[in-house]
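1. With the sequence up front, the predicted model follows.
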Amino acid sequence: MVISSCVGAVPISFSELMSIIAYQTGLSGEQNFATQQAAVFLNLRLPRVVLGVLIGAALGISGAAIQGLFRNPLAEPGLIGISSGATLFAVVMIVLETKIFKQLTGLLGFYALSVAAFIGAALTTMLVYRIAMRNGKTIITTLLLAGIAINALAGAFTGLLTYMATDAQLRNITFWSLGSLGGASWPTVTALLPFVLIPVIGLPFLSKSLNALALGEAQAMHMGINVKVVKLLVIGLATMAVGASVAVAGIIAFIGLIIPHILRMMFTADHRLVIPGSALLGAALLTLADLIARTVVAPAELPIGILTAMIGAPVFIYIIITERNKTNS
């Protein structure tokens, strides 16, 4: 966060950064910085850094919780329909807002897109979850296959709406679908904040239940865990976090998939560490990725979704090969 706040077209040294913070918080009356530096930090970089932290934490902790719930390392939010559902409803809001949802936008303001994305994510996730249920149990293979099917269906409707969009809407959809934190502002941060804080605070309390579920649903029930309630809470909180994140920043791939893997390989599979650790590492990784995205091709900006996919895919392949070699040995 500190490095990302300092590096950019207007450089800010660490001492200048501390001076800006001290002056703004009233701890010091000295202005050992330029007015332009303070304006850039407070209005551009700080909201962008905070937004990156929130979205990275949301994607990381949601991925860890979903993987723990379904006891499957491939059960990333994007694979079971959360991201595609959020994308579809967000695109619906962008394309049909002036015709159908104008009053809703006027009522909810900055929250409108996040609410729409959350509803879409919740509906697709519930649909996938219901398809995968058999005799009260979740069939993991069916879950992933249903997720693939729902992703394809949501992608088809998203493509149809993209075809119907105006040139201005098409540019917004295209840029947004590649993932970016370029639209960061304090209203955006405050709109996203409750959708992320609730899951980040709530999911760690389910860590022990997820540890029990790792032994199997029957064993968890014998240990006094209400499996149905845990499933609903995990899916609801993960959907809230990912849906709102997708609405604000677009599709950012692989954060929710590789972060829990890295923590399990380096430390332990105990969800008491993996759940909060995924939020912290996800926040750090996305902030770093955003720093690279806005500096590597400056003055242009690389879409962050492209960068995370370019980094995440090789890392995930390496993890797969490593796990395969462990199994063979």
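-> Done, it's in. Residues are numbered from 1 along each chain as shown.
2. from here on, contacts and neighbour counts on C-alpha atoms
-> OK.
3. Am I right that Ala269 is in a helix?
-> No. Assessed with DSSP: H, G, I helix; E, B strand; the rest coil, Ala269 is coil; it does not lie in a helix.
4. how near is the spatially closest residue to it that is not a sequence neighbour to Val128?
-> Distances taken as Cα to Cα, 6 or more residues apart in numbering place Leu263 nearest to Ala269, at 7.8 Å, with adjacent residues excluded. To Val128, Leu263 is 27 Å away according to Cα to Cα, to the nearest Å.
5. Settle it for me: which of the two has more neighbours?
-> When Leu263 and Val128 are compared for neighbours, Val128 comes out ahead with 24 against 19, by other Cα atoms under 10 Å.
6. so Ala112 is in which element?
-> Assessed by DSSP states H and E, Ala112 sits inside helix 111-132.
7. Please enumerate residues in contact with the helix or strand following that helix?
-> Following helix 111-132 in sequence order, the next helix or strand is strand 133-134 (DSSP H and E). For strand 133-134, the surrounding residues in contact (Cα atoms under 8 Å, 6 or more residues apart in numbering) are Ile139.
8. Which parts of the stretch 151-300 of the chain are helices?
-> Across the stretch 151-300 of the chain, reading from the start of the chain, the helices by DSSP state H, counting those that start in this stretch fall at 167-177, 186-202, 207-213, 217-222, 227-249, 255-266, 271-295.
9. so of those, which one's packed in deepest?
-> Neighbour counts (mean count of other Cα atoms under 10 Å) averaged over each of the helices of the stretch 151-300 of the chain peak at helix 227-249, with a mean of 24.
10. name the helices or strands packed onto that one?
-> When contacts are defined as 3 or more Cα pairs under 8 Å, 6 or more residues apart in numbering; DSSP states H and E, helix 227-249 sits against helix 46-70, helix 82-96, helix 111-132, helix 186-202, helix 217-222.
11. TSV for those, including distance to Leu210?
-> Written out in TSV, the entries for the helices and strands packed on helix 227-249 read as follows (distance: least, Cα to Cα, whole Å):
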stretch	distance to Leu210
helix 46-70	6
helix 82-96	20
helix 111-132	17
helix 186-202	13
helix 217-222	9
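12. Taking the centroid of this structure, which residue is nearest it?
-> The geometric centre of the chain, computed from its C-alpha atoms, lies nearest to Leu59 (Cα atoms, centre = their mean), at 3.0 Å.
13. for comparison:
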Amino acid sequence: MKRRRTATVLVLLAVLLAASSVAGLALGPVRIGPGKVLGLVLAGPGARGGAFASIVWDVRMPRVLLGTVVGAGLAVAGAVLQALVRNQLADPFLLGASSGASAGAVLVLVFGTAAGAGAGAAGFAAGAGVPLAAFVGSLAALVAVYAMARRGGTMTTGRLILAGVAVQYVLSALTSLVLVLSARPDQIRSVLFWTLGGLGGARWDELALPAAALLVGTVLLVALARPLDLLLAGEEGAHTLGLDTGRFRAAVFVLTSLVIGVLVAYSGAIGFVGLMVPHAARMVVGAGHRALLPVAALGGAVFLTLADLVARTAAAPEEIPVGVVTALVGGPFFLWMLRRSGRSEGVSA
């Protein structure tokens, strides 16, 4: 029954993702009928359709695909972080991982290109340098929050959230300092992009790396579903069942930070996807990670695709950063969960 329910949920989410993707391709400043969109998609990138074909394939398709990849990755990362710290309030944004990735990416983008006299330095900053710096920033933020929140072998919800907020403030101040020191308008726009999150800069030639990070990261994390489930039994229980929790947690922190860093390097800091979607998925298919992670991935893809659609159309012709839309939805959800969790919740860590 459980496998049948999981399969049914995955099929329904796949249908929702297809429908939301078609809506993302059809709606915008220029509206294209769903039938026309399907015809252009089925005809392939070389479809004849004049301006409509160019809008669908060159502008909207990369954006929809990037939203799918980023939403899925953030949801998977959120589910894994919640298992690692044994707290359902954990989220890449709330734990400072997204802010750390943004700060690292912005530092390399601004100071790396400014310091490089030749095209080589600029190319490195725009290519491998930004995702690498985002990974380092994400990992450093997660380690800092975990170290501050853990005390005496326990980790309370209050300490975890306060540590995440503190790290976010420090990283936001660092990003703001970069914004002040930057004298170039294009760099200021880039800093704002990584601060607020957005998918408007999606391009075909930049989809391969985030897609590869999502695919490899998700496959590895699903393969680690059993140890992740053991962490839910507590530190002593996991040790009794043969899991080296210290090494395992460190390895998965690195893997999760790599996924978050690569995604944030291309989308900016988008919050609350990793908080809401895993929680909703857990209510439907349970806490077992072999079912939870695929469901969370598809759910995150659907959620961010729809959020980006709202961001593009709600205030047309102006565009709202998608991070603002997810925060407007996720903020009240977080407050509800925080009140529900209680003030004195403690877990072994």
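-> Perfect, thanks for sending it. Values in this document were obtained by computation on a predicted structure and should not be read as measured data.
14. on that earlier part again, now the angle from the helix holding Ala112 of structure 1 to helix 186-202?
-> The directions of helix 111-132 of structure 1 and helix 186-202 differ by 40 degrees, with axes from the mean of the first three to the mean of the last three Cα atoms, to 10 degrees as the criterion.
15. average offset between helix 111-132 of structure 1 and structure 2?
-> After superposition onto structure 2, the average distance of helix 111-132 of structure 1 to its aligned residues comes to 2.5 Å, using mean Cα distance after the TM-score superposition for structure 1.
16. and that helix, how far out from the chain's middle?
-> Its chain's average C-alpha position is 14 Å from that of helix 111-132 of structure 1, according to Cα atoms, centre = their mean, to the nearest Å.
17. what packs against it?
-> Under the contact criterion of 3+ Cα pairs under 8 Å, 6+ apart, the helices and strands touching helix 111-132 of structure 1 comprise helix 82-96, helix 140-164, helix 186-202, helix 227-249.
18. I'd like the next helix or strand past the first one.
-> When you say that, I think you mean helix 82-96 of structure 1. Toward the C-terminus, helix 82-96 of structure 1 is succeeded by helix 102-108 as the next helix or strand (DSSP H and E).
19. buried stuff in that following helix?
-> Of the residues in helix 102-108 of structure 1, those buried by neighbour count under the rule 16 or more other Cα atoms under 10 Å are Thr105.
20. what packs against it?
-> Taking 3+ Cα pairs under 8 Å, 6+ apart as the contact cut, helix 102-108 of structure 1 packs with no helix or strand.
21. Now do that helix: everything it contacts.
-> For helix 102-108 of structure 1, contacts defined as Cα under 8 Å, 6+ apart pick out Glu97, Ala112.
22. how far is that helix from where the chain is centred?
-> Using Cα atoms, centre = their mean, the distance from the centre of helix 102-108 of structure 1 to the centre of the chain it belongs to is 25 Å.
23. separation between the alignment partner in structure 2 of Met310 of structure 1 and Pro321 of structure 2?
-> With TM-score structural alignment as the criterion, Met310 of structure 1 lines up with Leu328 in structure 2. When distances are taken as Cα to Cα, Leu328 of structure 2 and Pro321 of structure 2 turn out to be 11 Å apart.
24. Please say which of the two ends up with more neighbours.
-> Neighbours around Leu328 of structure 2 and Pro321, counted as other Cα under 10 Å, are more numerous at Pro321. The numbers are 23 against 13.
25. Name the nearest residue to that one, sequence neighbours excluded.
-> In space, Pro321 of structure 2 comes closest to Gly198 once its chain neighbours are excluded; the distance is 5.2 Å by Cα to Cα, 6+ apart.
26. The one you found reaches Ala265, doesn't it?
-> No. With contacts defined as Cα atoms under 8 Å, Gly198 of structure 2 does not count as touching Ala265, sitting 10.9 Å away.
27. among the helices and strands packed on helix 227-249 of structure 1, which is nearest Thr268 of structure 1?
-> Taking Cα to Cα as the measure, these were each checked against Thr268 of structure 1, and helix 46-70 came out nearest at 12.6 Å.
28. residue range for the closest one in structure 2?
-> The aligned range for helix 46-70 of structure 1 in structure 2 is 61-85, by TM-score structural alignment.
29. Stretch 234-243 of structure 1 aligns to what range in structure 2?
-> Mapped onto structure 2 using TM-score structural alignment, stretch 234-243 of structure 1 covers residues 252-261.
30. residues in contact with the matching stretch?
-> Applying Cα under 8 Å, 6+ apart, the contact partners of stretch 252-261 of structure 2 are 73-74, 77, 80-81, 92, 97-98, 101, 131-139, 142, 210, 213-214, 217.
31. quick one: that stretch to chain centroid distance?
-> Here the centre of stretch 252-261 of structure 2 is set off from its chain's centre by 11 Å, with Cα atoms, centre = their mean.
32. Same check on stretch 308-319 of structure 1?
-> Relative to its chain's centre, stretch 308-319 of structure 1 lies at 17 Å (Cα atoms, centre = their mean).
33. circling back: report the separation between the residue nearest to Ala269 of structure 1 and Leu210 of structure 1.
-> Relative to Leu210 of structure 1, Leu263 of structure 1 is positioned 16 Å away (Cα to Cα).
34. Same question for Trp176 of structure 1.
-> If you go by Cα to Cα, the gap between Trp176 of structure 1 and Leu210 of structure 1 works out to 34 Å.
35. go on, Ala247 of structure 1?
-> Separation of Ala247 of structure 1 from Leu210 of structure 1 (Cα to Cα) stands at 28 Å.
36. now do Ile148 of structure 1
-> 24 Å.
37. same thing with Tyr23 of structure 1?
-> Counting by Cα to Cα, the gap from Tyr23 of structure 1 to Leu210 of structure 1 is 45 Å.
38. cool, Leu104 of structure 1 as well?
-> In terms of Cα to Cα, Leu104 of structure 1 sits 37 Å off from Leu210 of structure 1.
39. so how many other residues sit close to the closest residue to Gly155 of structure 1 other than its chain neighbours?
-> Nearest in space to Gly155 of structure 1, with sequence neighbours left out and distances taken as Cα to Cα, 6+ apart, is Ser84 at 6.8 Å. Burial of Ser84 of structure 1 is recorded as 29 neighbouring residues (other Cα under 10 Å).
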